[in-house]
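> Return atomic coordinates for the entry below.
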Amino acid sequence: MKKQLLTLALLYTLPLCAQQADYPVRGVDITAVKLTDSFWLPRIRVNHTVTIPASFARCESTGRVKNFEMAAAKEGKFCTKYPFDDTDIYKTIEGAAYSMAVTPDKKMDAYVDSLITIVAKAQEPDGYLYTARTIDPAHPHDWAGPERWVREHELSHELYNSGHMFEAASAHYLATGKRNFLDVALKNADLLVLTFGPGKRGVAPGHEVVEMGLVRLYRITGKKEYLQLARFFIDERGKRQYNPKSRNQWENGKYWQDQEPVVNQSEAVGHAVRAMYLYAAMADIAALDGDTAYLHAIDRIWDNMATKKIYVQGGIGAIPDGERFGENYELPNATAYNETCAAIGNAFWNVRMFQLHGDAKYVDMLEKVLYNGLISGVGLDGKSFFYTNAMQIRNGVHHHSMEPGRSGWFECSCCPTNMARFLPSLPGYIYAQKARDVYVNLFISSTANIQVEKQKVKIVQTNNYPWNGDLRFNIEPAAATEFTLKLRVPGWARQEAIPGGLYHFRDQDQHKVVIKVNGQPVDYQLEQGYAVIKRKWNKKDVVEMQLPMDTHEVLADNKIKDDIGKVAIQRGPLMYCAEWKDNNGRTSNLILPATLQPEERKDLLNGIVVLKGEGKSVNVDVQQQQVNTTSRQITLIPYYAWANRGEGEMNVWFPAKIADIDILAQ
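Down below sits the predicted model:
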């Protein structure tokens, strides 16, 4: 398979048509990074061998593929539930493209081409592609409206479908060099350029993502109309008339992030996935157009999210009604929503924020999301998923959830297909560059082949992260080369539980992270969260960094009412939880021990480090009507690994001490 020396995923290196302005920091392309680690590589392999094929199979069995076939034939009846079901095919193709870029697969390649042929036949002559209308234009989907785009702001998702198609077609072209899907996307994009814009039709897309997709096409083609249209869609926000005093999210416009012009916004609001895609697109345009108003807006919004609206495991979108952000500090545990797609969108946004600012706090946030509230969304088998990611389960019940446990698919199956496209792009998040500055952002065993001012440099990273904090980097330039190595010193290794300070470690003792070059400690400067080491590097240079893998009690800001008097547990980048399977069937009655000891368990949940200690359980003798506490060994597992052994109780937050007991009658 032909590999392009072009960017994949969301990290930009060498676009086909160079722009005058762009992100100051660029990601290293996924094709230049080969993973060797035991944590992420198995997951990416399972994604290739299990998740993507299962996703394609479910697109067929549920009728998603049939919708395109009927659209091509112009007969039949739309046979799935939502008009955005087309995107499940697009997102899975995108994931397959990323995966094939590093793992060539002739069978998958041929199957993807066959799907693209079906998609292309469903496209109308002028470029319109939306099976929910094309199958039977006289009787379109109820959400679609009688004519094209008349309900785009609310329910139709026509531009949302286009956006995911643009993302997928761009990935497929860059991974394979084939134009078969790209040409379909460009034809649709050209129709949008003819239809929308100043003096034409105006709309603030109801579900953002077309803006991101148009930027992707602009990077490939250099066609400025695509970038201009992306900006137009964003700038249309805040023009509709709403009741600003209403607390109803639809009546005040916040559900769509449409309550005021984006440059005036300062709070993360509304549907969390839509919000993430909007803020990511604003970051793109801030970089490409040098737009400081966009930049200042997303800086304000990020600060609001990080300091007031994020769960301790990186989840966002607390409120089930509208899959949305709540008010400041509104982070209930029993009903936490935390959609998997929102976690993925948050990763997209934080990567872009890092590329704009070069600040490690965005990578700290990315890491928190990656290792906790994002990969919790897919089971260890690669084919069972969470739509929502709970913070506590009592008596085996999700209080609001779409599923009692993990599911293989959903009627609204955006999360499984989003996971399929995200995971294979991960190698592109590990390293980044800015001229002679080389950033090491994520600690994933790998070999990276990069160029520093035309000089080839290989970096071999070896570790057993996230279980162990001993990191080693072999620096192997083709010839002696001067550049600055910037090693991220994670916030959690500097006593910061999460960027922004919404949560903090009870223990505030700081230990300076020791870094050695060729066995000798170096006196480094810490700049924006990075240890800066500038020198002339030679072929056999070795850098070592040891991160303190202490176990910490995490406390929440007292404004988060649900977490007052409670503690959560973090070790390294991982949040931990108690699950029923390890704790005599219950977790809601546990009081944690004063100390927890790590224990490696290669036999458990694909290999993890558990935390164990002698704590207590609160027990009720129903017959005697007595309450007592009993000493009990308590075992915690990484949050991401829960719900892989059946359904039952789970807790992230635990009472620091018993203050009172609620008496419940049955």
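
> rest of the way, CA atoms for contacts and neighbours
Noted.

> Would you map the helices across the stretch 201-350 of the chain?
Taking DSSP state H, counting those that start in this stretch, the helices of the stretch 201-350 of the chain run over residues 210-221, 224-235, 272-289, 292-308, 340-357.

> could you dump those to a markdown table with distance to residue 322 and mean neighbour count?
What follows is these, written out as a markdown table (distance: least, CA to CA, whole Å; neighbours: other CA atoms under 10 Å):
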| stretch | distance to residue 322 | mean neighbour count |
| --- | --- | --- |
| helix 210-221 | 20 | 25 |
| helix 224-235 | 21 | 20 |
| helix 272-289 | 9 | 25 |
| helix 292-308 | 17 | 19 |
| helix 340-357 | 13 | 25 |
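
> Take those and lay them out in JSON lines including distance to residue 118.
As requested, those are exported to JSON lines (distance: least, CA to CA, whole Å):
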{"stretch": "helix 210-221", "distance to residue 118": "21"}
{"stretch": "helix 224-235", "distance to residue 118": "25"}
{"stretch": "helix 272-289", "distance to residue 118": "28"}
{"stretch": "helix 292-308", "distance to residue 118": "39"}
{"stretch": "helix 340-357", "distance to residue 118": "27"}
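
> Let's compare: structure for the following, please.
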Amino acid sequence: MDTLISYIAGAQLPDGYLYTAWNLRAKDYSDAYCLYEKDRYDNLKDSHELYNAGHMYEAAVAHYQATGQTNFLDIATKNADHIYDLFGPGKREAVPGHQEIEIGLVKLYRVTRNPKYLEMAKLFLDRRGKGLGAGAPYSQDHKPVTEQEEAVGHAVRANYMYTAMTDIAALTGDQEYVRAIDKLWENVVNKKMYLTGGMGALYHGEAYGKNYELPNISYAETCASIAGVYWNHRMFLLHGDAKYIDVMERIMYNGLISGVSLDGTKFFYPNVLYADGKLDFNQGKPGRSEWFTCSCCPTNIVRFVSSVPGYLYATCGDQIYVNLYMDNTVNIELKKTDIRIEQQTDYPWNGTVRTIISPSRKTRFTVNFRIPGWTQGSPVPGDLYTYTNNTPAKPVITINGVQADVAVEKGYAKIDREWKKGDIVELEFLMEVKKVVANENVEADNGRIALEYGPLVYCLEEPDNGPVDHILLDKNANFKAHFQSDILGGVTVLEGDATIITLNENKVSGMSRPVKAIPYYAWNHRGDKSMVVWIPYRMQGVSIHP
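Here you go, the predicted model:
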């Protein structure tokens, strides 16, 4: 890292400017993203000067937090000071073409406490809707951000902007920002999000579609999913409600991690919910690719996966929030007391979570354990998706082996007590196969059903079932779950009966036989074959082909 940072420092110009595409290629490179016939920042609509700066700020903050060294942070603050001098209050009025610098500026503010970085982030947001970014919905410049109520335009740009807006709402208490970001979140989660947590339905413009426009040959860019995690995590930090972590978990376990192969060497740019094994949906390929000309998704996956531990826990005053469940240990300082927490679990393959809480001395505090929405009969917070077999089950909670009746607030089981070293809390979530239907306004999924188990969305894939276009699923079919260690790195599969449709001389016939569903994130590892998430359960009024 020190070597790489020295190269970055060497590329930075004396005034703080840092964008090597301009330094090296401006005079003889005609690509729209690097066309600077006059000077720097002359093509903010298309260039990524400010977008790249934001990612650098995030990297510099992460490096500083991990090492305590300021060599990278110094580069970032020098660049941020340069941008503030050019675009700050009373200076050049402009907005980034691709949002991201706002997130980075907020992170710089949080580690340096320099108020001008927070001021600059809000200023870039407040300038939208004035035509400075071409006034287009594509770049969310069609209205002031506090007046936007529907997610539109490029989904990655939008989600980065919504993330920054949530940061501003939390750090400044600006109620106009709070109202706006709440409405935007409700619009996405209630009308524009895929069952897998994917966001951005349209290939054209990599954009959000109309309300309920969710075609199964979806775009759902990996970067949009990652930005969706950032946004929902910040919504939790703003409001303290588990529903945001429910959405975050759905994205993480499904539409995000599907973007990288099990061995970490190949990637999806879009994440479709239907594939025929032939359609070149992934920038010219039907399957994952080792690289893309625009490399944002692979590199974004790299930084995201390494950041996952930071999403497991949160603290507020004398309270600890346990948001995600996986094997881990963590040391948290609360009320000047060191607290070690260890989780032991096979989640998401089963619903047993054992948590060992060990404060350095007896201390009273509250531990909030998230009760996932899928255990309470709700795949998502709104009515975009619902379970047909809706059987909410209160989790069994024991403290040191004694069953406890624990109050639940905002989706969290709150355990307030004096804790001592070695206290054990066990949670048992009921795991069963769930059948999901979409809101009737989602035309693409009318007459179709999807399968879930725990937080995981499942799909049918050709290697297990033959071509998926010929499968008709009984809405009342009984599916059983079992762990299969010899495929896809070891996964829980779902098995049940379905009808295989045959078309012969204009006659339709059907034969019942078993089918197998695998976790959606693990598809496309056994050849470029067909796959479907939303399976037809009736033929009348629908086509078997999505």
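
> coming back round to it: out of the helices of the stretch 201-350 of structure 1, which is closest to residue 331 of structure 1?
Closest approach to residue 331 of structure 1 among the helices of the stretch 201-350 of structure 1 is made by helix 292-308 (8.9 Å; CA to CA).

> which residues in structure 2 does that closest one align to?
Taken onto structure 2 by TM-score structural alignment, helix 292-308 of structure 1 occupies residues 175-191 there.

> how close does that stretch sit to structure 1?
Its match in structure 1 and stretch 175-191 of structure 2 itself, once the structures are fitted together, sit a mean 0.7 Å apart by mean CA distance after the TM-score superposition for structure 1.

> related to what we said a few turns ago, can you tell me which of the helices of the stretch 201-350 of structure 1 is nearest to residue 594 of structure 1?
Nearest to residue 594 of structure 1, of the helices of the stretch 201-350 of structure 1 and by CA to CA, is helix 292-308 at 28.0 Å.

> and the closest one, how far from the chain's centre?
From the chain centre to the centre of helix 292-308 of structure 1 is a distance of 18 Å (CA atoms, centre = their mean, to the nearest Å).

> Just the angle for that helix relative to helix 272-289, thanks.
140 degrees (axes from the mean of the first three to the mean of the last three CA atoms, to 10 degrees).

> okay, the angle between helix 292-308 of structure 1 and helix 340-357?
Using the same axes, to 10 degrees: helix 292-308 of structure 1 against helix 340-357 is 130 degrees.

> and helix 292-308 of structure 1, what other elements does it pack with?
helix 272-289 (3 or more CA pairs under 8 Å, 6 or more residues apart in numbering; DSSP states H and E).

> which outside residues touch the helix it packs on?
Identification of contacts with helix 272-289 of structure 1 by CA atoms under 8 Å, 6 or more residues apart in numbering yields 19-24, 207-209, 211-212, 215, 227, 231, 234, 256-257, 268-269, 291-295, 298, 316-317, 323-325, 339, 341-342, 345-346, 348-349, 352-353, 356.

> Ok, stretch 260-279 of structure 2 next?
Counting by CA under 8 Å, 6+ apart, 198, 216-223, 255, 258-259, 281-283, 285-291, 297-298, 301, 488-489, 522, 525, 528-534, 546 sit against stretch 260-279 of structure 2.

> do that again at 7 Å, thanks
With contacts defined as CA atoms under 7 Å, 6 or more residues apart in numbering, stretch 260-279 of structure 2 is touched by 216-222, 255, 259, 282, 286, 288-290, 297-298, 528-533.

> in that stretch, what counts as buried?
260-262, 267-277 (16 or more other CA atoms under 10 Å).

> hmm, back to that, residue 559 of structure 1: which of the helices of the stretch 201-350 of structure 1 is closest?
Nearest of these (CA to CA): helix 292-308, 9.0 Å.

> for residue 593 of structure 1, what are its contacts?
Residue 593 of structure 1 neighbours (CA under 7 Å, 6+ apart): 613, 614, 615.

> The last one in helix, strand or coil?
Of the three states, residue 615 of structure 1 takes strand according to DSSP: H, G, I helix; E, B strand; the rest coil.

> what do we get in structure 2 for residue 573 of structure 1?
That one, residue 573 of structure 1, aligns with residue 455 by TM-score structural alignment.

> Quick check: nearest residue in space to its match, chain neighbours excluded?
In space, and not counting its chain neighbours, residue 455 of structure 2 is closest to residue 250: 6.2 Å by CA to CA, 6 or more residues apart in numbering.

> what's the answer for residue 313 of structure 2, then?
Closest to residue 313 of structure 2 by CA to CA, 6+ apart is residue 322, at 4.9 Å.

> about what we covered before: show the buried residues in the contacts of stretch 260-279 of structure 2.
Of these, these count as buried by 16+ other CA under 10 Å: 216-222, 255, 259, 282, 286, 288-289, 297-298, 528-533.

> residue nearest the centroid of structure 1?
Centroid-nearest residue in structure 1: residue 344, 1.9 Å away (criterion: CA atoms, centre = their mean).

> so what's that one up against?
residue 374.

> which one in structure 2 is aligned with it?
In structure 2, residue 344 of structure 1 lands on residue 226 (TM-score structural alignment).

> what does residue 598 of structure 1 give?
By TM-score structural alignment, residue 598 of structure 1 lines up with residue 481.

> Now its match: closest residue in space, sequence neighbours ignored.
residue 494 (4.5 Å).

> which residue in structure 1 lines up with that neighbour?
So residue 494 of structure 2 corresponds to residue 611, using TM-score structural alignment.
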